[in-house]
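A.B. asks: I need the structure of the sequence given here:
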Amino acid sequence: MLVLGIESSCDDLSMSLVDEGRVLANVTATQTLDHAPFGGVVPEIASRRHLESLEPTLELALEKAGRGLDAVEGVAATFAPGLVGSLLVGLNFAKALAYARGLPFRGVHHIEGHLWSAFLENEERYPFLALAVSGGHTHLYYVRAFGDYEILGHTVDDAAGEAFDKVAKRMGLGFPGGPAVERLAREGDAKAFDFAVPQVKGRPLHTSFSGMKTAAMEYLEGPAQDRAADLAASFQRGVVRALTAMCRRA
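C.D. replies: Next up, the predicted model:
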């Protein structure tokens, strides 16, 4: 069954054509340059750009897959979570396309999509632990089967990606922050500055990044003023250690 998948939960619009688990095409219309001057995603801009990108992205995906629209047998799209305007653009386009062509439609929770993307190239095995980390989410799941999930732990404040973006902005590295910090970190000493692994009292599988973010800001005001690469490397190491600790405790 050839399925058209549409993801528009934030600032990127992606469309994929998947045939029985085999990815024939995956095209993304990115908006990084549109949001960079603001240091973060502007929801109104994101949804407007999605509207402009829908048709050309679909055409390019079909071209790369070597298939016509008539070959599509089903449509799926992200319905949550995400920016409301962005979600509505992709979701309504997908539902309208499916309705107009008499095709089955399936809404997809985008975190569930993250969890199952690993099985596009690997055999399914249960149960398993899954760590979902992004700009808006940091969650540790226990997966018993498809649709059977238990949240074991999560951040109690900032998501990991959000912390990267905020520190990068304070350092003047631009948006998105994660890739910018990673590039600079390659030139630094990851043990130059100490970032303690956070522990949430009474909730050992939870984590926190607000303290780590505050520590980075304080280092920037003092010993790290002229050591940006060392701070980037140390902060990145601190975040990775926090995420690793969540998994090990589980």
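
A.B. asks: From now on I want contacts and neighbour counts done on CA atoms only, so please keep to that.
C.D. replies: Fine.

A.B. asks: any idea how far the residue nearest in space to the middle of the chain lies from Ser16?
C.D. replies: By CA atoms, centre = their mean, the chain has its centre lying nearest to Ser134, at 3.9 Å. Ser134 sits at a distance of 20 Å from Ser16 (criterion: CA to CA, to the nearest Å).

A.B. asks: for Phe195, same thing?
C.D. replies: From Phe195 over to Ser16 the distance is 39 Å, taken as CA to CA.

A.B. asks: cool, Glu63 as well?
C.D. replies: 11 Å.

A.B. asks: between those two, who's got more neighbours?
C.D. replies: Taking neighbours as other CA atoms under 10 Å, Glu63 and Ser16 compare with Ser16 leading, 23 against 13.

A.B. asks: Neighbours of the closest residue to the more buried one other than its chain neighbours, how many?
C.D. replies: Leaving out its chain neighbours, the residue that sits closest to Ser16 by CA to CA, 6 or more residues apart in numbering is Asn26, at 4.3 Å. Using other CA under 10 Å, the number of residues around Asn26 comes to 20.

A.B. asks: what does Pro223 give?
C.D. replies: Neighbours around Pro223, by other CA under 10 Å: 12.

A.B. asks: Does it fall in a helix, a strand, or a coil region?
C.D. replies: Following DSSP: H, G, I helix; E, B strand; the rest coil, the label given to Pro223 is coil.

A.B. asks: For Ile111, see how far away the nearest residue to Gly211 once chain neighbours are set aside is.
C.D. replies: Once flanking residues are discounted, Gly211 sits nearest to Pro198: 7.8 Å by CA to CA, 6+ apart. Pro198 sits 24 Å away from Ile111, going by CA to CA.

A.B. asks: Second input sequence below; structure requested for side-by-side comparison:
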Amino acid sequence: MDKIVLAIETSCDETAVAVVKSNKQVLSHEILSQQEHKVYGGVFPEVASRAHMDNLEHLIKQAMKDIKFHDLDAIAATAGPGLIGGLIVGLMMAKGIASAAGKPFIAINHLEAHALVVRLVYTVEFPFLLLIVSGGHCQFLIAQDIGKYTQLGTTLDDSLGETFDKVARVLGLQYPGGPIVESKALKGDGKKFNFPRALTKRSGCDFSFSGIKTSVRNLVQKIEINEENICDICASFQECISDILIDRINNACSMLESLKIQNFVVTGGVAANNFLRSRIEECALQNNLNIFFPPNNLCTDNAIMVGWAGIERLQKNFINSLDFPPKAKWPLESLQNA
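C.D. replies: Below is the predicted model of the structure:
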């Protein structure tokens, strides 16, 4: 019989609620992305947690308006990694519902939710190569099974999403930076400016993006900042980022030759960037990998991915106690079905 999970996502600035079935049907999905952070040029934790408190109960009512609580099989909520205030809001609500309804509670790792959501849409068997590129993370892993991940490389400084936001801020563009930088880049010349490609031509799968941000800032201080130059900087920045990703993907493939891994999943908010997608897809095909991206609406933070991760964990009977704590840091490789 199909299982049904109510899911809550409050790890950053999206307040989201979904109801997901094990037959891959999404019964409802409600999401509010907080616009208040634009004035700060980034996510302000206190603002985020207050907005979650203001919005969460209403979103749950909307998501559950055609569903009875006694029909649910479990309640899932993001427990980390993320902003601790938001995590607490979501966990308290989820645990309260689970206790009142007498349903199991499942603590979801936000990164595992990103990793598994592609399996809601496509048939992707374990093991697979995994690249997470999001606002808070940039890392290569081998996904061996639910709760079992081996890290191959990670960022040594800024995440990729954070780098997009910081470059946008230097150029006087609005937060969030990813979509607007991509939009400007469409009108620019990607060969106009040459930014540093840190760690490329070296072994390993680690990333470093801080040098690009500094290079953009130094350039902005030297040239006239008009629309043409902004578009050229954005296009050149994306070219630089894509070259770094391709170099690291090739290294990862070299490391995996003996493991016979054929599937490659790229996920997280930055995976919604169409230019980067096309470059990554081309590289994957050259390395004889089957490439999978979630649909754009499932790359950015959402509760559907939390619900599907809840389904996957429920099917393996990975249930958590109501005293499971929020975790601001919670690496995937340390998950071990906790």
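
A.B. asks: How alike are these chains, TM-score-wise?
C.D. replies: The TM-score (TM-score structural alignment, normalised by the length of structure 1) is 0.94; 247 aligned residues with a CA RMSD of 1.6 Å.

A.B. asks: ok so, going back, what is the aligned counterpart of the residue nearest to Ser16 of structure 1 in structure 2?
C.D. replies: In structure 2, Asn26 of structure 1 lines up with His29, judged by TM-score structural alignment.

A.B. asks: That match: which element?
C.D. replies: Element membership for His29 of structure 2 (DSSP states H and E) is strand 26-33.

A.B. asks: before we move on, the earlier item: my read is that the residue nearest to Ser16 of structure 1 contacts Ser14, right?
C.D. replies: Yes: counting by CA atoms under 8 Å, Ser14 is a contact partner of Asn26 of structure 1 at 7.0 Å.

A.B. asks: who's in contact with the residue nearest to Ser16 of structure 1?
C.D. replies: Going by CA atoms under 8 Å, 6 or more residues apart in numbering, Asn26 of structure 1 touches 14-17, 61.

A.B. asks: out of the residues you listed, who's nearest Glu73 of structure 1?
C.D. replies: Closest to Glu73 of structure 1 out of the contacts of Asn26 of structure 1 is Leu17 (10.4 Å), distances taken as CA to CA.

A.B. asks: Tell me the spacing between the counterpart of the closest one in structure 2 and Ala252 of structure 2.
C.D. replies: Aligning on TM-score structural alignment places Leu17 of structure 1 opposite Val19 in structure 2. According to CA to CA, Val19 of structure 2 stands 36 Å off from Ala252 of structure 2.

A.B. asks: coming back round to it: the residue nearest to the centre of structure 1 - nearest residue in space that isn't next to it in sequence?
C.D. replies: Using CA to CA, 6+ apart, the closest residue to Ser134 of structure 1 is Gly161 (5.2 Å).

A.B. asks: re earlier: settle it for me: which of Pro198 and Ile111 of structure 1 has more neighbours?
C.D. replies: Remark: of Pro198 of structure 1 and Ile111, Pro198 carries more neighbours, 21 against 17, as counted by other CA under 10 Å.

A.B. asks: From what I see, Ile8 of structure 2 and Gly80 are in contact.
C.D. replies: No: using CA under 8 Å, Ile8 of structure 2 makes no contact with Gly80, being 12.0 Å away.

A.B. asks: more neighbours, these two?
C.D. replies: Shown here are Ile8 of structure 2 and Gly80; by other CA under 10 Å, Ile8 has more neighbours (34 against 27).

A.B. asks: Report the contact partners of whatever residue of structure 1 lines up with that one.
C.D. replies: Matched to structure 1 by TM-score structural alignment, Ile8 of structure 2 sits across from Ile6. Ile6 of structure 1 makes contacts with 13-16, 75-78, 90-91, 94, as judged by CA under 8 Å, 6+ apart.

A.B. asks: does Ile6 of structure 1 belong to a helix or a strand, and which?
C.D. replies: Per DSSP H and E: strand 2-7 holds Ile6 of structure 1.

A.B. asks: quick one: the helices in the stretch 1-150 of structure 2?
C.D. replies: Secondary structure of the stretch 1-150 of structure 2 (DSSP state H, counting those that start in this stretch): helices at 45-63, 84-101, 110-116, 118-121.

A.B. asks: Could you say which of those helices is packed most deeply?
C.D. replies: With neighbours taken as mean count of other CA atoms under 10 Å, the helices of the stretch 1-150 of structure 2 reach their highest mean count in helix 110-116, at a mean of 25.

A.B. asks: ok, average deviation of that one from structure 1?
C.D. replies: Taken over the aligned residues, the distance from helix 110-116 of structure 2 to structure 1 averages 0.5 Å (mean CA distance after the TM-score superposition for structure 1).

A.B. asks: For that helix, enumerate the helices and strands it packs against.
C.D. replies: strand 74-80, strand 128-133, strand 263-267, helix 303-315 (3 or more CA pairs under 8 Å, 6 or more residues apart in numbering; DSSP states H and E).

A.B. asks: Counting neighbours, which bits of the shortest one end up buried?
C.D. replies: Going back to what we said before, that points to strand 263-267 of structure 2. 263-267 (16 or more other CA atoms under 10 Å).

A.B. asks: Look up the counterpart of it in structure 1, residue range please.
C.D. replies: Taking TM-score structural alignment, strand 263-267 of structure 2 hits no residues over in structure 1.

A.B. asks: just the longest one next, same as before
C.D. replies: Residue correspondence for helix 303-315 of structure 2 in structure 1, counting by TM-score structural alignment: none.

A.B. asks: could you give the angle of that helix to strand 26-33?
C.D. replies: If you take axes from the mean of the first three to the mean of the last three CA atoms, to 10 degrees, helix 303-315 of structure 2 sits at 130 degrees to strand 26-33.

A.B. asks: Next: the second one.
C.D. replies: Comparing the axes of strand 128-133 of structure 2 and strand 26-33 via the same axes, to 10 degrees yields an angle of 30 degrees.
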